[in-house]
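[1] everything below, folded, please.
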Amino acid sequence: MKKGGRGGFALALRIIATALLCLGLSLATTATAQPANDPAPLSFTDNAEETRFHALVAELRCVMCQNQSLADSNAQIAHDLRREVLALMRQGKTDPQIKDFLVARYGEFVLYRPQMESKTWLLWFGPALVLLAGGFALARAIRARGAPAQAQAARNDEDQEW
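    Okay, here's the model as predicted:
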């Protein structure tokens, strides 16, 4: 009987040790997590700078978030890029220069509206081409369905006596 009692005690110790290990690991991961929002909000010198900044970050895509602008994203890299955009603005860079800098660093993906180039023609005109091809296919299908019915109606008219 004593032997079974010791086994139960060892099992209870293992369960407690596992629970403490899980608790320690969960506390360790939350301690290293990034803050949910920017610790120090950006400050602007005037309303014109703030307006220009907000217009610019609305046109730039967060490189981590697939479909969010820099203005909308809460990712840490978005916070860093917003600070970098503001620093570039204060260095006297124009909006196209800032966009060129970010494109050189992160690629065309960072722009919500990519530039019109030979390699982006499909991106710009592809939807219109697909729409035209679909309309053409639909018109042909409707004509093909209508042709047998028109032929049958013509035959019925010929067979009918007046």
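[2] going forward, measure contacts and count neighbours with C-alpha atoms only.
    Fine.
[3] which residue ranges of this structure form helices?
    Ranges of helices in the chain, per DSSP state H, are 2-31, 47-58, 76-90, 95-106, 121-159.
[4] roughly how far is the first one from the heart of the chain?
    So the one you mean is helix 2-31. 42 Å (CA atoms, centre = their mean, to the nearest Å).
[5] equivalent analysis for the second one, please.
    Between the mean C-alpha point of helix 47-58 and the mean C-alpha point of its chain there is a distance of 22 Å (CA atoms, centre = their mean).
[6] this one as well, want them side by side:
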Amino acid sequence: MVILLAALTLSGPALAQEPAAPPDRPLASPGQEARAQAIFEVVRCVVCQHESIADSPAGIAGDMRRLIREQIATGATDQAVRDDLVRRYGDYVLFTPPVRTGTWLLWFGPALLALIGGLALFVFARRKAVETALLSPDEERRLADLLQRETVRPDPDASAPHDGR
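    Below is the predicted model:
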């Protein structure tokens, strides 16, 4: 009984995995299939996120490939297919999102950060060192008087810099 319970417990995660995508069926026309393959390379898998749907084994990637093939077979242009994918999944689905107001930071942010960093380095490098002013004769005399008096006591634990220790 314990073995059966352990087997069921351990097999639970294996049964919960996503089912394998059905095999792809290429389009009959080689030209249309080539167009579909080109689109597969520029579309991001929404599950894997770092792979194109051409390389992804995820079920959703198979569904996206099937959708693209259906749209191409019905005569949709490549741009219309990409627009439909963006409508369904957002700009993130394309590896190269369009340049628009909402994606300016994505497109120009790194260059802006590099420019700000370069300006900060330039300003920091151009800054002159602050020169310390020499003591006036009156300040020199007062300092000598202070050092002559015993108001400033040496640290008993301190040692002379060249006392041989």
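[7] just to revisit the earlier point, now the helices of structure 1 in TSV, with mean neighbour count and distance to Q115 of structure 1?
    Output for these, formatted as TSV (neighbours: other CA atoms under 10 Å; distance: least, CA to CA, whole Å):
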stretch	mean neighbour count	distance to Q115 of structure 1
helix 2-31	11	41
helix 47-58	14	15
helix 76-90	17	19
helix 95-106	15	11
helix 121-159	11	9
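[8] do you know which of those helices lies nearest S69 of structure 1?
    Nearest of these to S69 of structure 1, taken as CA to CA: helix 47-58 at 5.6 Å.
[9] against structure 2, where does that closest one fall?
    Here helix 47-58 of structure 1 aligns to structure 2 at residues 30-41, judged by TM-score structural alignment.
[10] got it, and stretch 82-99 of structure 1?
    Residue span in structure 2 matched to stretch 82-99 of structure 1, by TM-score structural alignment: 65-82.
[11] check the gap between the aligned partner of A19 of structure 1 in structure 2 and T9 of structure 2 for me.
    Counting by TM-score structural alignment, A19 of structure 1 corresponds to I3 in structure 2. Noted for I3 of structure 2: a distance of 10 Å to T9 of structure 2, by CA to CA, to the nearest Å.
[12] do I53 of structure 2 as well
    Here I53 of structure 2 is placed at a distance of 33 Å from T9 of structure 2 (CA to CA).
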